[in-house]
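>>> Could you look at this predicted model? Sequence included:
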Amino acid sequence: MARPRATRANAFAALLAIALGFAIATQVQQTDQSGLEQLREDELVRILDDVSQEQGRLASDTRELESSRDTLLSGVDSSAEALKSAQERLDTLGILSGTAPATGPGVVITINDPDRKVSAARLLDALQELRDAGAEAVQIGDVRVVANTWFADANGGVEISGRRVDPPYSIKAIGDPATMASAMDIPGGVSESVRGDGATSTVRQADSIEITALHSLQDPRYARPVPAPSK
């Protein structure tokens, strides 16, 4: 085959590719470096505090699980300990699945939307921020939020899993109050986005709130438990 010739067009294309690659690399490097550099000192301190609190919570959970494991393996009063562990697990699953009421520290978020401009996507963003901040149970209006909860716009309101919710929107979340409140107020976050919609939001931290809305479980249409293997 003939050897390719170094024409002016080929040289120009090569220079263009090099310049484009350099520009992309420079942009990626600047993006990586500016992720935290653009934040104020108080914002950096708040992020560090949130990370420290989350680390402490995970360490505490790890110690509790290891203690339960050691007690079960020791065989000392194993029946009572196993029953207690099963009941605690059942209570936890009830809260996570939304079939049991929950109480604990958390936040109450109120979104006043007189012009009805806040969309379902905005409420979903708020839910995601709360979950990322460690929310363990959430209620919006009279609807308990669970893993398969869905949101849709509905003529000046929002439909949540088939139930209409009108403003002002009330969101209750159980978890670390300071962490969740900080998550709502991060630059470009939910509070700022809500203001951009022409609405207002308030976040109230509380030592104890109650989430009483319950989720009704439905039998799965397709999924079935895996049969236990025969011995």
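Nice, thanks for sending it over.
>>> CA only for contacts and neighbour counts going forward, please
Noted.
>>> Show me which residues of the helix or strand where Q53 lies are buried.
If you go by DSSP states H and E, Q53 is part of helix 41-74. Residues of helix 41-74 classed as buried: 43, 46-47, 50, 54, 68, 72 (neighbour count, 16 or more other Cα atoms under 10 Å).
>>> Same check on stretch 138-151?
138-146, 151.
>>> what about A199, neighbour count?
Counted with other Cα atoms under 10 Å, residues neighbouring A199 total 19.
>>> G198 against I111, yeah?
No - the criterion here is Cα atoms under 8 Å, and G198 misses it with I111 at 10.7 Å.
>>> between the two, who's got more neighbours?
Comparing G198 with I111 by other Cα under 10 Å, the one with more neighbours is I111, at 20 against 14.
>>> What are the boundaries of the strands in this structure?
Shown for the chain, the strands assigned by DSSP state E span residues 102-112, 137-140, 143-145, 151-153, 158-160, 163-165, 169-174, 200-211.
>>> Please list the residues outside the longest one that contact it.
With Cα atoms under 8 Å, 6 or more residues apart in numbering as the contact definition, strand 200-211 has outside contacts at 101-113, 137-139, 172-174, 177-178, 181, 184, 191, 194-195.
>>> Weed out the non-buried ones from these.
Applying 16+ other Cα under 10 Å to the contacts of strand 200-211 flags 101-113, 137-139, 172-174, 177-178, 181, 184, 191, 194 as buried.
>>> rewinding a little: can I get the buried residues of helix 41-74 in a markdown table including distance to L127?
Shown next, in a markdown table, are those (distance: Cα to Cα, whole Å):
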| residue | distance to L127 |
| --- | --- |
| E43 | 21 |
| R46 | 20 |
| I47 | 19 |
| D50 | 18 |
| E54 | 18 |
| S68 | 32 |
| L72 | 37 |
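>>> Closest to the centroid, which residue in the protein?
With the centre of the chain defined as its mean C-alpha position, the nearest residue by Cα atoms, centre = their mean is R131, 2.4 Å away.
>>> what about versus this one:
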Amino acid sequence: MQESAAGAPTAGAAAESAGTEEPPAEPATGYPATGRPAPAERATEEPGAGVLPPGPGRRRQRRVASALIAVLTVLLGFAIAVQVRSTGTGQTLEGAREEELVAILDGLDAQEARLRQQIADQRAALRELSDTDSRSAAALENAAERAEALAILNGTVAAEGPGLVMTIRDPEGQVRVADLLDAIQELRGAGAETLQIDGVRVGVSTAVTGVPGELRIDGRPVTDPYEVVVIGSPPDLQTAMGIPGGVVDRVGRQGGTVDIEQRDRVVVDALRPLDEPQYAQPQSDD
């Protein structure tokens, strides 16, 4: 059949064209035409396509999440166990008889009484320890006071307090050993707690020796005028020195004089070595 004037192809021309038609071009991506979609097409069709695999940070987050889930699971199980036990105990008490409930209450009361007794015992022990400490402190304080008093009486420590200063003048050199010994004894009898004569501390074992004008106290020489410093009640000490026939009278009859001055504070600072007993010792309890 011939093509019409309008240019329509004839049957032979159409067949020739069909026989010489070029095959379709392959995709530009370089992949062969296998009938499968190209990678670009699969990326739009397959789920998750184009997503990178999880890195170290993502794996660490997953491990932490798993650990938290495990801990929460354990805690939940523990809470459930406690709730079940509590529920079981309540159900047991609800189902118990009156005698059993009374026995339980008695046991609780007994336990409370034991605990209260233990608390009372502990408090009593604490009070006893406190009392013991107080008694020990009081005993130590008392011992310290006694030691201090003995040290003052023995003349091993300095002392101060009210008293008097007595000055014995002997221009004729007639004051005897007996006169100084009488003065010491009369002052002690009037309440003198400690004294010194010309810088020599008078103690329990003090000895006065020598002859008039050359007197010695514990081996140390003393000279006119003799200064006596005494701690005690000033009025009582002065009264003892002024009694008829006392020290003031005797010294006056020998040509000497005695001046007495009461003071609110005098210092006895002469010290003597501690006398250690050679034969005496504390009595044992045996």
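Right, received. Where do you want to start? Since the structure is predicted, the reported quantities are computational estimates derived from the model, not experimental observations.
>>> TM-score of the superposition?
In this superposition the chains share a TM-score of 0.64, using TM-score structural alignment, normalised by the length of structure 1; 156 aligned residues with a Cα RMSD of 1.6 Å.
>>> counterpart of the residue nearest to the centre of structure 1 in structure 2?
Pairing criterion TM-score structural alignment: the partner of R131 of structure 1 within structure 2 is identified as R188.
>>> try Y222 of structure 1
In structure 2, Y222 of structure 1 lands on Y279 (TM-score structural alignment).
>>> what about that match, how many neighbours?
Y279 of structure 2: 5 neighbours (other Cα under 10 Å).
>>> matching residues in structure 1 for stretch 158-177 of structure 2?
Using TM-score structural alignment, stretch 158-177 of structure 2 corresponds to residues 101-120 of structure 1.
>>> right, I mislabeled it, should have said stretch 237-257 of structure 2
Using TM-score structural alignment, stretch 237-257 of structure 2 pairs with 180-200 in structure 1.
>>> For N10 of structure 1, give me its contacts.
Not one residue lies near N10 of structure 1 by Cα under 8 Å, 6+ apart.
>>> quick one: it from A82 of structure 1, how far?
Distance of N10 of structure 1 to A82 of structure 1, computed by Cα to Cα, to the nearest Å: 74 Å.
>>> any idea what A120 of structure 2 aligns with in structure 1?
Mapped onto structure 1 by TM-score structural alignment, A120 of structure 2 lines up with nothing.
>>> Give me the secondary structure label for A120 of structure 2.
Classification of A120 of structure 2 by DSSP: H, G, I helix; E, B strand; the rest coil places it in helix.
>>> what's the burial count for it?
Applying other Cα under 10 Å, I find that A120 of structure 2 has 12 neighbouring residues.
>>> again, but for F22 of structure 1
By other Cα under 10 Å, 12 other residues sit near F22 of structure 1.
>>> Translate it into the numbering of structure 2.
In structure 2, no residue is matched to F22 of structure 1 (TM-score structural alignment).
>>> what about F22 of structure 1, distance to P167 of structure 1?
Using Cα to Cα, we find F22 of structure 1 at a distance of 50 Å from P167 of structure 1.
>>> can you check L58 of structure 1 too?
Taking Cα to Cα as the measure, L58 of structure 1 falls 36 Å from P167 of structure 1.
>>> Next: E88 of structure 1.
36 Å.
>>> now do G56 of structure 1
Separation of G56 of structure 1 from P167 of structure 1 (Cα to Cα): 37 Å.
>>> next one: G35 of structure 1
35 Å.
>>> Between these two, tell me which one has more neighbours.
Counted by other Cα under 10 Å, G35 of structure 1 and P167 do not tie: P167 has more neighbours, with 18 against 9.
>>> Could you check which residue of structure 2 pairs with that one?
Under TM-score structural alignment, P167 of structure 1 pairs with D224 in structure 2.
>>> ok now do that match, which residues does it touch?
Neighbours of D224 of structure 2 in contact, by Cα under 8 Å, 6+ apart: 168-171, 213.
>>> residue boundaries of the helices in structure 2?
11-19, 39-45, 56-95, 98-154, 177-189, 234-241, 247-253 (DSSP state H).
>>> Could you dump the ones you listed into CSV with distance to Q262 of structure 2 added?
Listed next are the helices of structure 2 as CSV, based on distance: least, Cα to Cα, whole Å:
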stretch, distance to Q262 of structure 2
helix 11-19, 160
helix 39-45, 124
helix 56-95, 90
helix 98-154, 21
helix 177-189, 14
helix 234-241, 6
helix 247-253, 16
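>>> and of those, who's closest to I217 of structure 2?
With distances scored as Cα to Cα, the stretch of the helices of structure 2 nearest to I217 of structure 2 is helix 177-189 (9.4 Å).
>>> List the superposition-based mean deviation of the closest one with respect to structure 1.
Per the superposition on structure 1, helix 177-189 of structure 2 and its aligned residues are separated by 0.7 Å on average (mean Cα distance after the TM-score superposition for structure 1).
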